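Enquirer: what's the 3D shape of this:
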Amino acid sequence: MTGAGGGATITGLGLVTPAGSGADENWRRLLSGVSAAATDPELKDVEVDFSCRVPDFDANALLGRRTAWRLDRFVQLAVVAARQAVADAGHGPGTWDAARVGVVLGNSLGGTTTFEAQHRTYYGGAPEDLSPLMIPMGMVNMVAGYVAMDLGALGPSLVTATACASGAAAIGTARDWLASGLCDVVLAGGTESALTPATMTGLARMGALSVRRDEPAAASRPFAADRDGFVAGEGAAVLVLERERDARARGARRYAAVAGFGAASDAYHATAPHPEGAGLERALRTALADADVAPADVGHVNAHGTSTPMNDLTEARALHRVLGSGAAVTSTKGVTGHTLAAAGAIEAAYTALALCHGAVPPTANVREVDPEVAVDVVTGGPRTAPLDVAVSTSLGFGGHNAALVLTAA
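Expert: Down below sits the predicted model:
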């Protein structure tokens, strides 16, 4: 799948993640290499009792109690991130043609917090106490609907659901909307909040999660020789995308350009990546061709890098085949954990910040890189270097692969 061409410029960033709230706080935490993982009181009776939660998130204070109580947490996070992004871009209802503003957000699991709570109510013998808002609070698509309502965006809105590639797919879709002339502004990103007992138990039963209960802050260690699984996280990122000429005309700040997008399927296994990363390789080559960028021009990769034995090795193989060992590779999941459907959007935002600052954040918790990983993994501390082209990669259950090519503004 190839983008329609013409690129798109990122003019606003909204980030509500385990690394903090807002672009500046997130960037400082990434450079520190300090993990956000900690024992989670909400998971006290669960086999894996630690996670990466968004710190100090008070939905009532941020959204107002009347609004907050109607929204599942995955929507709350996205609405706050969208408001941040629009404010950061200097945009809003008074500056845009609402009918030309679109919303496309990635999500995978929907309102798990709501569904689990309502399930307990129903099977606890009180079906009459079930919330009449259960369905709209739990539906995956409602995050795009609520963000559009909150900001008065009257253009197209939808949700991409390609598991952990959802956020990247949303940004690729938004870019195509701009290139086709369908929209003038698109709010694109991803969100997930599924740190519930049932979901976490399901992931643990799959063997996907790290079991380092005695040292949760050191558990997420992408590309490390001793990695044993990912740490689940939550979060949201929303990017404001516009055509470059429109951004220049209004004097907007430009973080980076989304120059290329590629997507491909493994058609191999429900949860395991292709052993050689064949789908990711196709997605990455497509994105580079779409951006008209040579592999040797890529200076940085924000890798999917989940900290699972299979993903990191197969991803590294694909990256090495396409890019060689010249790009500085990091996985910011060492700090944030794996935010599932939000990951691609959060990491695209981090990639844009890397281009802006000319720095690559370290991959946290890595003492020794797996000797079979033949790419240049940045560890120990940030690496400063002029960056013109960077890539963000995402993989998801179902064999979904996505790659974004970003270029300096």
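
Enquirer: CA atoms for contacts and neighbours, from now on please.
Expert: Noted.

Enquirer: wait, a strand at A179?
Expert: No. The assignment for A179 (DSSP: H, G, I helix; E, B strand; the rest coil) gives helix, which keeps it out of a strand.

Enquirer: helices along the protein, start to end?
Expert: 23-32, 59-63, 65-68, 73-89, 112-123, 134-138, 142-151, 166-180, 197-206, 244-249, 278-291, 309-323, 333-336, 343-357 (DSSP state H).

Enquirer: report the separation between the residue nearest to the spatial centre of the chain and A264.
Expert: In the chain, the residue lying closest to the centroid (CA atoms, centre = their mean) is A343, at 2.2 Å. Applying CA to CA, to the nearest Å, the value for A343 to A264 is 18 Å.

Enquirer: let's see this one next to it:
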Amino acid sequence: MNLTSPSAISISGITSLSALGSRSHAIWEAYQNGSPRFSQWKHDAGSDWVSKLSTEIITTLDELRLDRHGYDTLDKSVLMAIQAARQLSLSGINQNRLGINIGSSRGATGLWEQYFQEFQQEGKVSPFTSPTTTLGNISSWVAQDLGAQGITVEHSVTCSTALHAVLNGIAWLRSGMAEGFIAGGAEAALTPFTLAQMKALRLYSKETHERPCESMRFQKKRNTMVLGEAAAVAFLEASVSKRTQALLSGWGFATEKITHGSGISEEAQCFQKSMKAALQQAQLETVDAIVMHAPGTVKGDLAEKAAIESVFGNSLPLLTSNKWLVGHTFAASGMLSLELAVMMLQHNQFIENPFYANRRHLPNKLQTVMVNAVGFGGNAVSLIVSKHNP
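Expert: Sure, this is the predicted structure:
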């Protein structure tokens, strides 16, 4: 593939809000520091590990609620997405040709639970209930905030939502129906009800040490998922420009037949197909590194590793993940992984996962990184990000 051709897809900006921070320099410092961002959250049913936004970010969101009329009624997930999108550099962008697809696995979780509790207690709800909890709420409000006039789409493909948004962005850009596209995910699912759902699946971490999410600790005997909250978005363009930070050179997606609603096959057939498709698209046989989905569950981590070994054989790329630092942020998780990939390319530095020892060293120049995501229903997305060499 000629990456400087008009068909190239540029990542011209990528921003996020998570327990790692909200500014690129602070997020990169957090990755280099390698200190997990987990805390104990005390709730009615007990206390559990979670990954929460910092007090500074929460203050910013509180200020955002007062910024414009109607923002005080919005769910936290929507406010997070608005703030993440505001952090993108979009000067000079044609708003009439700017598309937006910011998805969410669970949507306006906090407001849903609040309004339903009110309904149970009082038998009625606020008139804001329907418009502020609809699934399309995130993208439409981001468009309103930015003044974008292009297509606005929202969807849920559970934990692969953000990378599916990138696929949508690629399709719109390559069709010529958009000149720029904001893609990503937002999740504010730290509620007792959501936590109870993960516990019902027996996925949640019971570890007591400071690294409770053992993502990529392949010898573990019990699940160690930890929930986090985050919003992350990327600005995509159909060609290389002075804004280009990295290039999307390959993409693949696949769905496999499942036998359980929350699992994939032992060798993750969906990942094998998506990774092979991405390599073919990029005209590559291998990549330098892979940012794994690796949610910290026993079967999930092992299945993805088996798929990688099947595709790449004994010559494994460098493998890492970020959930051991920030937990599983559902719809936003894939975009946080993409952000890590871009940062590693920009700094030519590989961020190690302490639970996994790679068998080879970083090449002299990190050129290509694959990013994986998978969601309930056996759907997988793999993207290949290439270093931009102006």
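
Enquirer: TM-score them against each other, please.
Expert: Here the TM-score for the pair of chains, by TM-score structural alignment, normalised by the length of the second structure, is 0.91; 375 aligned residues with a CA RMSD of 2.0 Å.

Enquirer: after alignment, which residue of the second structure pairs with the residue nearest to the centre of the first structure?
Expert: In the second structure, the residue matched to A343 of the first structure (TM-score structural alignment) is S333.

Enquirer: count of residues packed around the aligned partner of S175 of the second structure in the first structure?
Expert: Applying TM-score structural alignment, one finds that S175 of the second structure aligns to S180 in the first structure. Counted with other CA atoms under 10 Å, the neighbours of S180 of the first structure add up to 14.

Enquirer: not counting its neighbours along the chain, what's nearest the residue mapped onto G250 of the second structure from the first structure?
Expert: Using TM-score structural alignment, the partner of G250 of the second structure in the first structure is G260. Leaving aside its chain neighbours, G260 of the first structure sits nearest to A291 (4.2 Å; criterion: CA to CA, 6 or more residues apart in numbering).

Enquirer: was I right to think that neighbour contacts A259?
Expert: Yes. Using CA atoms under 8 Å, A291 of the first structure makes contact with A259 at a distance of 4.9 Å.

Enquirer: without its sequence neighbours, what residue ends up closest to A402 of the first structure?
Expert: Leaving out its chain neighbours, the residue that sits closest to A402 of the first structure by CA to CA, 6+ apart is A263, at 4.3 Å.

Enquirer: enumerate every residue touching the one you found.
Expert: Going by CA atoms under 8 Å, 6 or more residues apart in numbering, A263 of the first structure touches 1-2, 169, 280, 282-284, 286-287, 400-403.

Enquirer: please enumerate the shared neighbours of A291 and A259 of the first structure.
Expert: G5, G7, V405.

Enquirer: top of those residues by number of neighbours, please.
Expert: That'd be V405 among the shared contacts of A291 and A259 of the first structure, by other CA under 10 Å, with 29 neighbours.

Enquirer: still on that earlier bit, how many other residues sit next to the match of G250 of the second structure?
Expert: 29.

Enquirer: likewise for G136 of the second structure?
Expert: Neighbour number of G136 of the second structure under other CA under 10 Å is 20.

Enquirer: show me what it aligns to in the first structure.
Expert: Using TM-score structural alignment, G136 of the second structure pairs with N141 in the first structure.

Enquirer: where's that match relative to Q118 of the first structure, distance?
Expert: 19 Å.

Enquirer: ok, the match of G136 of the second structure touching A148?
Expert: No. At 11.3 Å, N141 of the first structure and A148 do not qualify as touching, with contact defined as CA under 8 Å.

Enquirer: check contacts around the match of G250 of the second structure.
Expert: Applying CA under 8 Å, 6+ apart, we find G260 of the first structure in contact with 2-3, 5, 7, 287-292, 404-406.

Enquirer: max pairwise distance over the residues you listed: which two?
Expert: T2 and L406 (14.8 Å; CA to CA).

Enquirer: between those two, which is the more surrounded one?
Expert: Neighbour totals were compared for T2 of the first structure and L406, and L406 leads with 32 against 18 (other CA under 10 Å).

Enquirer: the more buried one -> the second structure?
Expert: Match for L406 of the first structure (TM-score structural alignment): V385.

Enquirer: the closest residue to that match other than its chain neighbours: how many residues sit nearby?
Expert: Distances taken as CA to CA, 6+ apart put L248 closest to V385 of the second structure, at 4.8 Å, once the chain neighbours are dropped. Neighbour count of L248 of the second structure, defined by other CA under 10 Å: 23.

Enquirer: please name the nearest non-neighbouring residue to V125 of the second structure.
Expert: Leaving out its chain neighbours, the residue that sits closest to V125 of the second structure by CA to CA, 6+ apart is F119, at 5.5 Å.
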